[in-house]
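Asks: Next come a sequence and a model predicted from it.
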Amino acid sequence: MPKARILLVEDDRALVELLTFHLERADFEVGSTADGEDALVMAREMPPDLVILDWMIEGIAGIEVCRRLRRIDETANVPIIMLTARGEEADRIRGLETGADDYVTKPFSPRELVARVGAVLRRVRPALAGARLSYADLEMDLVGHKVKRAGGAVSLGPTEFRLLRHFLEHPGRVFSRERLLDAVWGHDSDIELRTVDVHIRRLRKAINAGGQADIIRTVRSAGYALDAEGRA
């Protein structure tokens, strides 16, 4: 299977090196530029499978690059993840309305960004996204519907599998019970919030069966996160 090509448009050299390292380690092919004009030329000459685009870059602003990419036939359907220090809701909405598929506010975890890249590609171009998710010593085979931890098989029910998949696609992020209900059970679900807690307990029991440390973090009054670094 060919590697998915990522075009990284970012003018912070240190961040480019860091993200390139993490993306290549996740088996993506990465090209980069700090300039908006160069990004448009590169994207047209060899359309990438996904663009990671900083809002504030040299030359043309990232938001304008996004708009132009959507007007070029070769890149009209290429997914775009925008990076920005802008955290205001109006800015996020503007970026999404311009054509971005996802939006990541700085500072962020490189592993989270890699997970977002995989999630977007699975949604729009499944053949390029790979069939596995991993975090710490957890591995999920999406095709075979299998989970391993530290090399040992983990037996999960369908709901726990979907719950773990959601966490693996967004490592480190804290999700409220309401958000988990929407993501795992669906917006129209009549499931009670406490049901989330029941399935979290089942998931914990399954993935910790071998005596490994608990990497599902409970955040009081906020929700749950898959977080190997933040566990007690």
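Replies: That came in fine, so what should we check first? Numbering: from 1, shown residues only.
Asks: switch to C-alpha atoms for all contacts and neighbour counts from now on
Replies: Fine.
Asks: what about the helices in this structure?
Replies: Taking DSSP state H as the criterion, the chain carries its helices at 13-25, 36-45, 62-71, 89-98, 110-124, 158-169, 177-180, 193-207.
Asks: Relative to Ile52, which of those helices is closest?
Replies: Ranking the helices of the chain by their distance to Ile52 (criterion: CA to CA) puts helix 110-124 first, at 8.6 Å.
Asks: here comes the other one, which I'd like you to weigh against the first:
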Amino acid sequence: MTDTIRVLLVDDQQLIRIGFRLVLDAEDDIEVVGEAGDGADAIAQVATQHPDVVLMDVRMPGMDGIAATAQIVRRHPAVRVLVLTTFDLDEYAFGAIRAGASGFLLKDARRAELVSAVRAVHRGDGALAPRATRALLDHLAPHLGHPAPAAPASDPLAELTDRERDVFSAIAQGLSNTEIAQQLFLSESTVKTHVGRVLQKLGARDRVHVVILAYEWGLA
């Protein structure tokens, strides 16, 4: 039996929360455990409701979604944040990614896309398409505080095997497990195992965090 994915909805518009709740509660493996209208309330509810995934709007009055995401990720490392945005490749969405979100989703995403994104983020995959991954890399340089990624003093991938390095490189390109399997001639189950080991050895939250690390280390 699949464990139920506990979801917290955060948006200042009640109608949007209602719409997402109707979609997610219709799934057998997803349960909406709470709703919040701003970042401060979201932080409080994460502490009491213990969600697995937070659907987080970024533009809200009071504490916005970027600040709330940063605090939630810092206080509750196991919680995954999926950012909701109105515009594809929105600057606020990238700000939330840098703050620790595991991906972003358009508010007008289709039902199947919403459900798929929640499940992907819950299992540790990033909800970020390859095109968006490359755009994220383009946006990172001016916001990381230095004009170009600095080379690390030592090899940050020293603990990885050769195959795990290949998988790391593929993740940094924004490839899915299926695409990695095809590129490296591996089964998807083997890829999943390698991805898990890469995340563990690098201390990365998820695939999106790997992309950011790769850029910061000059390996993207």
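Replies: Cool, the structure landed. Everything numeric here is computed off the predicted structure, so don't read it as measured data.
Asks: re the thing from before, format the helices of structure 1 as a markdown table; extra columns: distance to Leu133 of structure 1 and mean neighbour count.
Replies: Shown next, in a markdown table, are the helices of structure 1 (distance: least, CA to CA, whole Å; neighbours: other CA atoms under 10 Å):
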| stretch | distance to Leu133 of structure 1 | mean neighbour count |
| --- | --- | --- |
| helix 13-25 | 13 | 14 |
| helix 36-45 | 27 | 17 |
| helix 62-71 | 28 | 20 |
| helix 89-98 | 26 | 14 |
| helix 110-124 | 8 | 19 |
| helix 158-169 | 6 | 19 |
| helix 177-180 | 18 | 16 |
| helix 193-207 | 15 | 16 |
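Asks: could I get those as JSON lines with distance to Ile6 of structure 1?
Replies: As requested, these are exported to JSON lines (distance: least, CA to CA, whole Å):
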{"stretch": "helix 13-25", "distance to Ile6 of structure 1": "8"}
{"stretch": "helix 36-45", "distance to Ile6 of structure 1": "10"}
{"stretch": "helix 62-71", "distance to Ile6 of structure 1": "14"}
{"stretch": "helix 89-98", "distance to Ile6 of structure 1": "19"}
{"stretch": "helix 110-124", "distance to Ile6 of structure 1": "9"}
{"stretch": "helix 158-169", "distance to Ile6 of structure 1": "18"}
{"stretch": "helix 177-180", "distance to Ile6 of structure 1": "29"}
{"stretch": "helix 193-207", "distance to Ile6 of structure 1": "32"}
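Asks: For Ser134 of structure 1, which of those is the nearest?
Replies: helix 158-169 (6.6 Å).
Asks: against structure 2, where does that closest one fall?
Replies: On structure 2, no counterpart of helix 158-169 of structure 1 exists by TM-score structural alignment.
Asks: contacting residues for the counterpart of Leu40 of structure 1 in structure 2?
Replies: Superposed on structure 2 with TM-score structural alignment, Leu40 of structure 1 falls opposite Ile43. Listed by CA atoms under 8 Å, 6 or more residues apart in numbering, the contact partners of Ile43 of structure 2 are 68, 71-72.
Asks: Now do Ile43 of structure 2 against Leu82 of structure 2, distance only.
Replies: 14 Å (CA to CA, to the nearest Å).
Asks: so what's Gly34 of structure 2 up against?
Replies: Listed by CA under 8 Å, 6+ apart, the contact partners of Gly34 of structure 2 are 7-9, 45, 49.
Asks: Check Phe168 of structure 2 too.
Replies: 195, 198, 210.
Asks: which one in structure 1 is aligned with it?
Replies: By TM-score structural alignment, Phe168 of structure 2 lines up with nothing at all.
Asks: just checking, Phe168 of structure 2 is part of a helix?
Replies: Yes. Assessed by DSSP: H, G, I helix; E, B strand; the rest coil, Phe168 of structure 2 belongs to a helix.
Asks: all strands for structure 2, in order.
Replies: For structure 2, applying DSSP state E gives strands covering 5-10, 30-36, 53-57, 80-85, 103-106.
Asks: Show me what Met60 of structure 2 aligns to in structure 1.
Replies: Using TM-score structural alignment, Met60 of structure 2 sits opposite Ile57 in structure 1.
Asks: so that match touches Asp35, yeah?
Replies: Yes. In this structure, Ile57 of structure 1 is within contact of Asp35 by CA atoms under 8 Å, at 6.3 Å.
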